[in-house]
Every structure is written in structure tokens, then in C-alpha cells.
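Asker: based on what follows, work out the 3D shape:
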Amino acid sequence: MTITDAHRATAWQVQSLLMGYPDEQLLGRFPLLRAVTRTLPTALAEPLTAFLDHAETTALTELAAAYVATFDHRRRFSPYLTYFAYGDTRKRGMALLRFKHAYRTAGLELDGTSDGAELPDHLAVVLEFAATGDLAVGQRLLIEHRAGLELMRLGLHEAGSPWARVLDSVSATLPPLGRREHEKVARLAAEGPPEEEVGLAPFPPSGGLP
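Answerer: Presented below is the predicted three-dimensional model:
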């Protein structure tokens, strides 16, 4: 089955929810997410089904603890896309503004002051924007940060994380990696994000990643 823009939008919406913190509300949506996933091409659906199979047979407290340990405590798996490209340097602030501008142009405004509000480059936020805001712009943002996405995907697989399957599905919505993209991933794995004289701790080693 050919992957259409409608398939991508649907997949991004499901992926966005699964990349958020797992709570009772998400648990209640699993039957709907599974039903929607069945309408997608195999390359997008199979990884999402595998994650849902795991999530539905795992205690919510255990799943939530794994999410925090993976995404909140390990920079290597940071869900904030600009971190991979800019680290904690001053340039990252400008990159965040670009995300905000893209959302604002599409008529969306993030409330960065509310409790629990995510930064605009959080993968779940970007996926939701791509699904419901502006598909073309959202896809471009994902492609621009493809090296970070791919590094996170490979690292999650290496760590045996169930969220690796969600990243597999995200990757399947994007064009295949070319030689230049593979080189960017390898360079990022070897060198880590850029650093600045602001006390940034060294990027954790990437183990066996390319």
C-alpha cells in the first residue's frame, strides 16, 4: 500500500500521543489508537502495533517509570529535536523561535507558561503539528532534524526500549536516508551536539551506534 499524506497525518497523530507521558488518559485511548493503526500501511502500522502490544501488557506505573528513565534522565534520548542539532548553545534559542514561528503561521499558539507545557521542538508536539497544523511544514521540520531522530531511534533499539518502535514508524513516514544523512548521523554519534561555554556536560557515549 502506497503511503499517502493522509496516512502520514494519521500516523503522526498516533505517534504524537504515544510519545507523550503515559497516563490513564492515554491508556483509555489504546483501543481507538489500535483501530486507527489498522488503517495504515504495514510499514507505519506494524511498529505501532508492536508498541501497543507491549504497553497494554505492562503496568501503567512501570510504563511511566520507563518513560521518565528514558526521556527525562538521558540526554541521548532527548525528545527535544533542537538539542541534537544545537546542544545547549545560544543557537538553540533561535531554532526554538523558528518552531514557534511555524506554529504561529499555521494559526497555532503554544502556551509556554502553563504547567506541563512542552517546548515547541518536543517530538510529540512536532508530530501533532504535522498531523493537524501544516503537514508540509511539519514534515520539513522533521526532515531537517532527521539526524537527531535517527540517532535516537538507533539508540532506543540498542537500549531495548519499546519506544524504538514508535520511532521506526516515524522514520517510515519520511524519505529514506541518503548518504549525506547517514554521514550526519555518524558524525553526531561520534561528536555529540555542539557545546558552548555554558557548563554543558559532555554528550553521553553512543556505544555501538554508527
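
Asker: from here on, contacts and neighbour counts on C-alpha atoms
Answerer: OK.

Asker: what is the end-to-end distance of stretch 129-142?
Answerer: 11 Å (C-alpha to C-alpha, to the nearest Å).

Asker: now do it: distance to the chain's middle.
Answerer: Relative to its chain's centre, stretch 129-142 lies at 13 Å (C-alpha atoms, centre = their mean, to the nearest Å).

Asker: cool, stretch 179-188 as well?
Answerer: The answer for stretch 179-188 is 18 Å, by C-alpha atoms, centre = their mean.

Asker: which of the residues in stretch 118-132 are buried?
Answerer: By neighbour count on 16 or more other C-alpha atoms under 10 Å, the buried set for stretch 118-132 is 118-131.

Asker: go on, stretch 19-32?
Answerer: 19, 22, 30.

Asker: can you put those in TSV and add distance to residue 50 and secondary structure?
Answerer: Shown next, in TSV, are the buried residues of stretch 19-32 (distance: C-alpha to C-alpha, whole Å; DSSP: H, G, I helix; E, B strand; the rest coil):
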residue	distance to residue 50	secondary structure
19	14	coil
22	16	coil
30	12	helix
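
Asker: let's see this one next, to set against the first:
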Amino acid sequence: MRRRPAAKDAGPAAAYPAAVLHQAAARLLAFPDEALHTDLELLRAALPEAGGPGALLAPLAAHLAGGEPTALAADYVRVFDLTGRHCLHLTWWTDGDTRRRGTALLRFQQTYRARGFALRDGELPDFLPAVLEFCAATRDDTLLREHRPALELLRLALEESGTPYAAALRAVCAALPGASPADRAQALAMARGGPPHEDVGLSPYGHLRLLPVLTAGPAAGPAAHGTEIRR
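Answerer: Got it, this is the predicted structure:
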């Protein structure tokens, strides 16, 4: 995602303590390439500015800082590409392979455009690192609050797998108002509390193979996982 040069600022950004948290979580959920390794020292130094939720990111940042690059890259692919239970596209969790998902993606795009951001070709607007960077840049967490059920389902799935990446979702969810659901049943009940869903083809974890950004094709591979917002 990029910032449109012609976009007009609405004025000074309101105080938004979660901006550091969201920016840090976006970077830590990106593919662990050389650019991320370069940023890690600065990122870890900034985490105290994010308050309590920021401290939850420290174990993941330490894990990435201490890991061997090839092993970290392979682990990222294993966690996010080789299973349908850890999808980083938010609408996949609540809309699955349904026509309703197209409408949800369009709402993301309209929200970005209204604030002067545009997607690069081939990007899906609900990719969590991009959403987090947008929230950090605009000092507005509305998209995260609107998709809280998806975030909680992803958090629970990552926690069940034992991956260090679960820390990123714990931190993001901890910064949102209200308590997180304790288990998947409560998270699914939270999801059902939203607009009615089209049920055909929908399951709690969807089907990862239906997401071209994460499967074989032009958008596949490490480049598809980089941080998506650029100014």
C-alpha cells in the first residue's frame, strides 16, 4: 500500500498511544527478510512506548533477533503458508469462500482510499500487516475493532500451535477495548454477533488454497509477505 501524494491531511493526528504497537506488530508479522532484521534493533527499543501491550511483543522480537535467517524464513512459511489455520487475511476468517467476502474487501479498499492510501497491484486489502500499518499511520483502529472476531480466531489458532507469532496477536488484541474471548467457542459467538453471514463454503478456518496471495502464482513467495504500506 502507498500513500497518495495528492492526499490532503485532515489536520494534526489525535493522540494515539497504540500507533507504535501497531507499527511494530505489522513489522513483526511481515516475512523475516533482511529489511526486518535491519529494523529489529530500533523496533525493540521502541516497544516500551507502546505500554503494556507493547511488552507482549518483546518475546517475538527477541525470537526474530536471535534466529538464523534461513530458519526464520522457513518457519514463517510453515506457520502462515502451509496450514489453513493461520491466515493473515482478516475477511477469510469470517467470510470464507463466499460472495460476501468480496463486499468486505471492497469496504477495506474504500476505507483506505478515503484516507488517501492506495493498494499496490496484486495486494489484498485485508492482509493484517497492511491493516496494522494503516491503523498506525492514521491513528485510527476502527478496522481492527470491526474485525475483532477474526483477530481473536487467529490469536487462538496461533496460541494452539505454540508459535512465537502468537505474541503479535496477543498484543494487538490486548490493545483493543474489552476482554478477549477465552476460547474458540466464545470467539465464534463474537463473530456471530455481527452481520448475518452467507454460510455456503464457510468454515471457522476457511480454505487457504483459495487465497492467491498465499499460493502458487505471481504473488506467492516471500515478497507477498512484506510490509505493504509505504508512504
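
Asker: could I get the TM-score for this pair?
Answerer: Here the TM-score for the pair of chains, by TM-score structural alignment, normalised by the length of the first structure, is 0.80; 187 aligned residues with a C-alpha RMSD of 2.7 Å.

Asker: ok so, going back, can you list the buried residues of stretch 19-32 of the first structure in a markdown table and add distance to residue 173 of the first structure?
Answerer: A markdown table is the format used below for those (distance: C-alpha to C-alpha, whole Å):
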| residue | distance to residue 173 of the first structure |
| --- | --- |
| 19 | 15 |
| 22 | 23 |
| 30 | 21 |
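
Asker: ok, so of these, who is nearest residue 58 of the first structure?
Answerer: residue 22 (11.2 Å; C-alpha to C-alpha).

Asker: which one in the first structure is aligned with residue 39 of the second structure?
Answerer: Alignment note (TM-score structural alignment): residue 39 of the second structure maps to residue 29 of the first structure.

Asker: before we move on, what SS does its match have?
Answerer: helix (DSSP: H, G, I helix; E, B strand; the rest coil).

Asker: picking up where we left off before, between the buried residues of stretch 19-32 of the first structure, which sits nearest residue 165 of the first structure?
Answerer: Closest to residue 165 of the first structure, out of all of the buried residues of stretch 19-32 of the first structure and judged by C-alpha to C-alpha, is residue 19, at 10.8 Å.

Asker: and the one residue sitting closest to the centre of the first structure, how far from residue 58 of the first structure?
Answerer: For the first structure, the residue nearest the mean C-alpha position is residue 123 (3.6 Å; C-alpha atoms, centre = their mean). Distance, residue 123 of the first structure to residue 58 of the first structure, using C-alpha to C-alpha: 23 Å.

Asker: ok so, going back, so how far is residue 17 of the first structure from the match of residue 39 of the second structure?
Answerer: For residue 29 of the first structure relative to residue 17 of the first structure (C-alpha to C-alpha), the value is 9 Å.

Asker: show me what residue 92 of the first structure lines up with in the second structure.
Answerer: The equivalent of residue 92 of the first structure in the second structure is residue 101 (alignment by TM-score structural alignment).

Asker: okay, now that match: neighbour count?
Answerer: Neighbourhood size, residue 101 of the second structure [other C-alpha atoms under 10 Å]: 19.

Asker: that concludes my questions; thank you for your assistance.
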